[in-house]
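Q: sequence? don't have it. structure:
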């Protein structure tokens, strides 16, 4: 192996280690990783910095999301709301589908949009629940939870170069949930954007 090849391999390995270590932290800021460019007039490669976004971590459900109490319903509604940003930025719908009722129209639309958006790179759009409260419980023991959510600015870029974007937004949402005996399931979700 030549000196150039060994240097390139070491820089690539250092970049991979940095990316793995960054995924373990809480800081969502992008990390500058070295890339190698060659210049025919130089004997060794030159390292330049490239910004690589940190992978979006899957939200962790708190233990209460399986609790059949009103607090469990609120925790499940918060968890579901946080899954939105994760699902659209990663394309991973496993957790989203796990807590969505098959008849939930909002849940289906989001899943269809994520699946159809495979040719897009989505950045930003993470959600944070600022407030959550139980509105009421009906005779079927369905729980209605009201949430106030903040969503970060986002950009969606297609492989053809087209792009869409949205600014930071406040969202008022209502989640209707039912406990199926083992966990809360979202029966329906209604979200209305307002200016942030």
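A: Yep, that arrived. Keep in mind the model is a prediction, meaning the values are calculated, not measured.
Q: CA atoms for contacts and neighbours, from now on please.
A: Noted.
Q: what residue is smack in the middle of this protein?
A: residue 86 (1.5 Å; C-alpha atoms, centre = their mean).
Q: Spell out the secondary structure type for it.
A: helix (DSSP: H, G, I helix; E, B strand; the rest coil).
Q: I'd say it and residue 58 touch.
A: Yes - the pair residue 86 / residue 58 is scored as a contact, 6.1 Å apart, by C-alpha atoms under 8 Å.
Q: structure B:
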């Protein structure tokens, strides 16, 4: 009996009587390409400020937290046109500032313009005694607003303002349920 030994492409097939033994090829596994991960969208535009926990208080501390929050909400409202919280917290019967901001944000959206920048940092610099006549807290708030631009649909700058700093008189009232913005204006020198 004749024996033949064969080596095929680096694999010893073995010795067998006259007929070579052929191994069946390894199955070829086709790997599906792994899907390309979809990038997570990054938020664009202004970010809504976090509501301070101190707004749950009904005293001077709560009034101060409410006043700064309202002012820090300003660029978010202008940039997004989201008026839900602004309208819920403002006192439109008394607050001309509140009404003007809501109208301005709506007008920007209807014309397709975009508000960019204008982030606000606010800090109460002086709290006045509780006003018993109106049931409100008047506060002076130091405000720094970053530079801002209003852009047209095509990206051209419609208007721009540099960074500004000022002190505003903010009047807030607690209506038994929540803080409401009653008035915002220039602080008088005292």
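A: Done, it's in. Since the structure is predicted, the reported quantities are computational estimates derived from the model, not experimental observations.
Q: List the contacts of the aligned partner of the residue nearest to the centre of the first structure in the second structure.
A: Counting by TM-score structural alignment, residue 86 of the first structure lines up with residue 76 in the second structure. Going by C-alpha atoms under 8 Å, 6 or more residues apart in numbering, residue 76 of the second structure touches 46-49, 82.
Q: State the distance from residue 76 of the second structure to residue 38 of the second structure.
A: Distance of residue 76 of the second structure to residue 38 of the second structure, computed by C-alpha to C-alpha, to the nearest Å: 28 Å.
Q: likewise residue 115 of the second structure?
A: 29 Å.
Q: Tell me which of these two has more neighbours.
A: Between residue 115 of the second structure and residue 38, counted using other C-alpha atoms under 10 Å, the more crowded position is residue 115 (24 against 6).
Q: mind checking the SS state of that one?
A: Assignment for residue 115 of the second structure (three-state DSSP): strand.
Q: Next, count neighbours for residue 67 of the second structure.
A: Residue 67 of the second structure has 29 neighbours, counted by other C-alpha under 10 Å.
Q: Give the aligned equivalent of it in the first structure.
A: Counting by TM-score structural alignment, the partner of residue 67 of the second structure is residue 77.
Q: Could you confirm that match falls within a strand?
A: No - assignment of residue 77 of the first structure by three-state DSSP gives helix, placing it outside any strand.
Q: ok, and the closest non-adjacent residue to it?
A: Spatial nearest neighbour of residue 77 of the first structure, chain neighbours left out: residue 175 (6.2 Å); criterion: C-alpha to C-alpha, 6 or more residues apart in numbering.
Q: Identify the residue of the second structure aligned to the one you found.
A: By TM-score structural alignment, residue 175 of the first structure lines up with residue 170.
Q: So for the particular helix or strand that has that match in it, what gets flagged as buried?
A: Counting by DSSP states H and E, the element that carries residue 170 of the second structure is strand 164-174. By 16 or more other C-alpha atoms under 10 Å, the buried positions in strand 164-174 of the second structure come out as 167-174.
Q: Mind listing what's buried along the following helix or strand past that strand?
A: Tracing the chain C-terminally past strand 164-174 of the second structure and defining elements by DSSP H and E, one meets strand 179-186 next. Going by neighbour count (16+ other C-alpha under 10 Å), the buried part of strand 179-186 of the second structure is 179-184.
Q: cool, stretch 48-60 of the second structure as well?
A: Quick answer for stretch 48-60 of the second structure (16+ other C-alpha under 10 Å): 55-56, 58, 60.
Q: ok so, going back, hmm, the match of residue 67 of the second structure is touching residue 145, no?
A: Yes - between residue 77 of the first structure and residue 145 a contact is recorded at 6.8 Å, counting by C-alpha under 8 Å.
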